[in-house]
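Enquirer: got a predicted structure here, sequence first:
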Amino acid sequence: MHPMLTTAVKAARRAAGIINRASQDIDALTVKHKSHNDYVSEVDRAAEQAIIDVLLTAYPSHAILAEESGAQGDSEFQWVIDPLDGTTNFLHGFPQYSVSIALLHKGQLNQAVVYDPSRNDLFTASRGQGAYLNDRRIRVSNRLKLAESLIGTGFPYRDFSHLDVYLAMFRDMLQKTSGVRRPGSAALDLAYVAAGRLDGFWEIGLNKWDIAAGCLLIQEAGGLVGDFHGDDTYIETGNVVAGNPKIFAQLLQILAPHLTPALK
């Protein structure tokens, strides 16, 4: 395992320890309302600080981009951190949430960790070295037909400006797939695509920390990731389509008729 990936795994496990302890008494947590349907707990902040402490102890000159504390430092190496992706699930005791850590080097995804504390599932990837679930190499699914595929997504919950477009996309996906799932942690959804548990995924307007690690996992597992045109702007726009190569192409075809000027 690459030394930087080893450090990221250590950081993710440190955060997971905080999350698992807090999950034993969720009612005791202090929760703040950041915006409509957007919450942050003391667990998010403590887990994020634990991750940053581990990373900067090992690599003090590296930059950080974290969901709760924002950007710090200036370096060609930048760690992108979501300490608890799926906070709403966590606060309801719904066991579908994750820790997501990615490393960008000169803007290119280089290392990735997505860790599911509830199931002790550790997804990892280093550029050019493949993707793994725990110690097992993983690959995207080999399904060829969208009609036989299980697709992941995320519902709009803060920004409803594209709600009508999303609902039109969702309607078509329901009719042309084997099923659509919305578990509530985009990082984990993307990891599931990498592991073949989902055949594809799409969502509008995600943040960099939601998707950075998961996207590298998919690429290293033989899948494709792009924006709604299949291009590589997804990290910046947050508009993401992912899947095995055959399903990726079919997803783009389903989504294309619904794209507004704001999404093109």
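Expert: Ah, there it is.

Enquirer: when you work out contacts or count neighbours from here on, use the C-alpha atoms and nothing else.
Expert: Will do.

Enquirer: buried set for stretch 106-123?
Expert: 109, 110, 111, 112, 113, 114, 115, 116, 117, 122, 123 (16 or more other CA atoms under 10 Å).

Enquirer: oh, that last question was meant for stretch 144-152, not what I typed.
Expert: Going by 16+ other CA under 10 Å, stretch 144-152 has these buried residues: 146, 147, 149, 150, 151, 152.

Enquirer: okay, now the residue nearest to the third one when sequence neighbours are not counted: neighbour count?
Expert: Spelled out, it's residue 149. Using CA to CA, 6 or more residues apart in numbering and skipping the chain neighbours, the partner closest in space to residue 149 is residue 178 (5.1 Å). Residue 178: 14 surrounding residues under other CA atoms under 10 Å.

Enquirer: structure two is appended below for comparative analysis:
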Amino acid sequence: MTDLSVPLEDIAVRAARGVGDPLRAAFAQAQQPSYKRDHHDLVTEHDRRTEQVLRAELLGAWPDSAVLGEEGGASGHGTVRWLVDPIDGTANFALGLPFFAVSIGAVVDDRLVAGVIYDVMRDTAFSATLHGAYRDGEPLRSTGPATDAQNVLITSYPGPGTLAAGRGVAEYTTLLREFGAVRRMGSTALALAYVAAGAGCAYAYGIHPWDVAAGALIVQQAGGRYLPLPADTERPWEAPGYLAVNGDFDLPGSCLTELLPRMLPGSAGPAAP
């Protein structure tokens, strides 16, 4: 296969940066979000508009491609498949928290080959090709502390469904006790970007391919570990969950090794007190 990763990364980075100014301008204005599944799942006119712009840019730059977007579904046909989240962290964007990103991953022959996570408010692009990972074009390495106590864990666990099932409290208590800090940041893509930069670990379940396609590649190419959950999936970006850790993290010595089987949906974890 011809190495398409470098030109595809360049296209993705240019497309993501191209929507930065409109998103920053929109962030400064009051938003009127609507809802998809429930009040936890916001969407704004800017999600839809940004995806339309990205879709046109990607298909125009590489006509032999298809786009799967969070808001607009699939369009186009071709060798390259783009996975696009126009605003990952819509709730943050809509409610005035400056922590959201544009995420674009590229798949060729069922392999992730390029991706970008664009931290809009910081004007910072985390990207990857098959040759490495980069932050604003400079090489990126996922180096960081090895132990739980020295690390931050970025997670959305436990979610409302887990708590409603009477689970998650005991596991979350352990995470709070063992990790240096536990954070709910509201953007899966940015969580992965910062793990790639060495900032601890990230765990999530109930995700979609456009949430993680770029981040999975960036973490791996930076020297970190991206573990799809369940682990036997053929396409890691399609797994419903993941654990990502920096390249120096001692996973066998982490409380996560014991807790993860109990944190997954359908597990027989202890009931909340």
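Expert: It's in. What you are looking at is a predicted structure, and each value in this text was computed from that prediction instead of being measured.

Enquirer: picking up where we left off before, surely the residue nearest to residue 149 of structure 1 is in contact with residue 147?
Expert: Yes. If you go by CA atoms under 8 Å, residue 178 of structure 1 and residue 147 touch, sitting 5.4 Å apart.

Enquirer: what sits against the corresponding residue of structure 1 for residue 141 of structure 2?
Expert: Under the alignment (TM-score structural alignment), residue 141 of structure 2 maps onto residue 139 of structure 1. Listed by CA atoms under 8 Å, 6 or more residues apart in numbering, the contact partners of residue 139 of structure 1 are 131, 194, 195, 196, 221, 222, 223.

Enquirer: how about the helices in structure 1?
Expert: Taking DSSP state H, the helices of structure 1 run over residues 3-23, 42-58, 87-91, 163-176, 186-194, 208-220, 234-237, 245-255.

Enquirer: what's the average distance of the first one to structure 2?
Expert: Read it as helix 3-23 of structure 1. With mean CA distance after the TM-score superposition for structure 1, helix 3-23 of structure 1 departs from structure 2 by a mean of 1.3 Å once superposed.

Enquirer: spatially central residue for structure 1, please.
Expert: residue 187 (1.9 Å; CA atoms, centre = their mean).

Enquirer: what residue of structure 2 takes the place of that residue?
Expert: By TM-score structural alignment, residue 187 of structure 1 lines up with residue 189.

Enquirer: could you find the closest non-adjacent residue to the match of residue 141 of structure 2?
Expert: residue 221 (4.4 Å).

Enquirer: since we're on the aligned partner of the one you found in structure 2, how many residues are nearby?
Expert: Aligned counterpart of residue 221 of structure 1 in structure 2: residue 222 (TM-score structural alignment). By the criterion of other CA under 10 Å, residue 222 of structure 2 has 26 neighbours.

Enquirer: circling back to that earlier point, what does the residue nearest to residue 149 of structure 1 align to in structure 2?
Expert: Looks like residue 178 of structure 1 aligns to residue 180 there (TM-score structural alignment).

Enquirer: do the same with residue 154 of structure 1
Expert: Match for residue 154 of structure 1 (TM-score structural alignment): residue 156.

Enquirer: and that match, how far is that from residue 187 of structure 2?
Expert: Distance of residue 156 of structure 2 to residue 187 of structure 2, computed by CA to CA, to the nearest Å: 9 Å.

Enquirer: span of stretch 239-253 of structure 1 from start to end?
Expert: Criterion CA to CA; first-to-last residue distance in stretch 239-253 of structure 1 is 15 Å.

Enquirer: what's near enough to touch the closest residue to residue 146 of structure 2 other than its chain neighbours?
Expert: Take residue 146 of structure 2 and drop its neighbours on the chain: the residue closest to it by CA to CA, 6+ apart is residue 249, 4.0 Å away. Applying CA under 8 Å, 6+ apart to residue 249 of structure 2 gives the contacts 144, 145, 146, 147, 200.

Enquirer: got it, and residue 42 of structure 1?
Expert: Here residue 42 of structure 1 is in contact with 29, 30, 31 (CA under 8 Å, 6+ apart).

Enquirer: tell me which of these you also see in structure 2.
Expert: Retained in structure 2 (both residues aligned by TM-score structural alignment, their matches' CA atoms under 8 Å) from the contacts of residue 42 of structure 1: residue 31.

Enquirer: in CSV: the contacts of residue 42 of structure 1, plus neighbour count and distance to residue 262 of structure 1.
Expert: Converted to CSV, the contacts of residue 42 of structure 1 look like this (neighbours: other CA atoms under 10 Å; distance: CA to CA, whole Å):
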residue, neighbour count, distance to residue 262 of structure 1
29, 13, 39
30, 10, 37
31, 15, 33
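
Enquirer: show me what residue 100 of structure 2 lines up with in structure 1.
Expert: Per TM-score structural alignment, residue 100 of structure 2 is aligned with residue 97.
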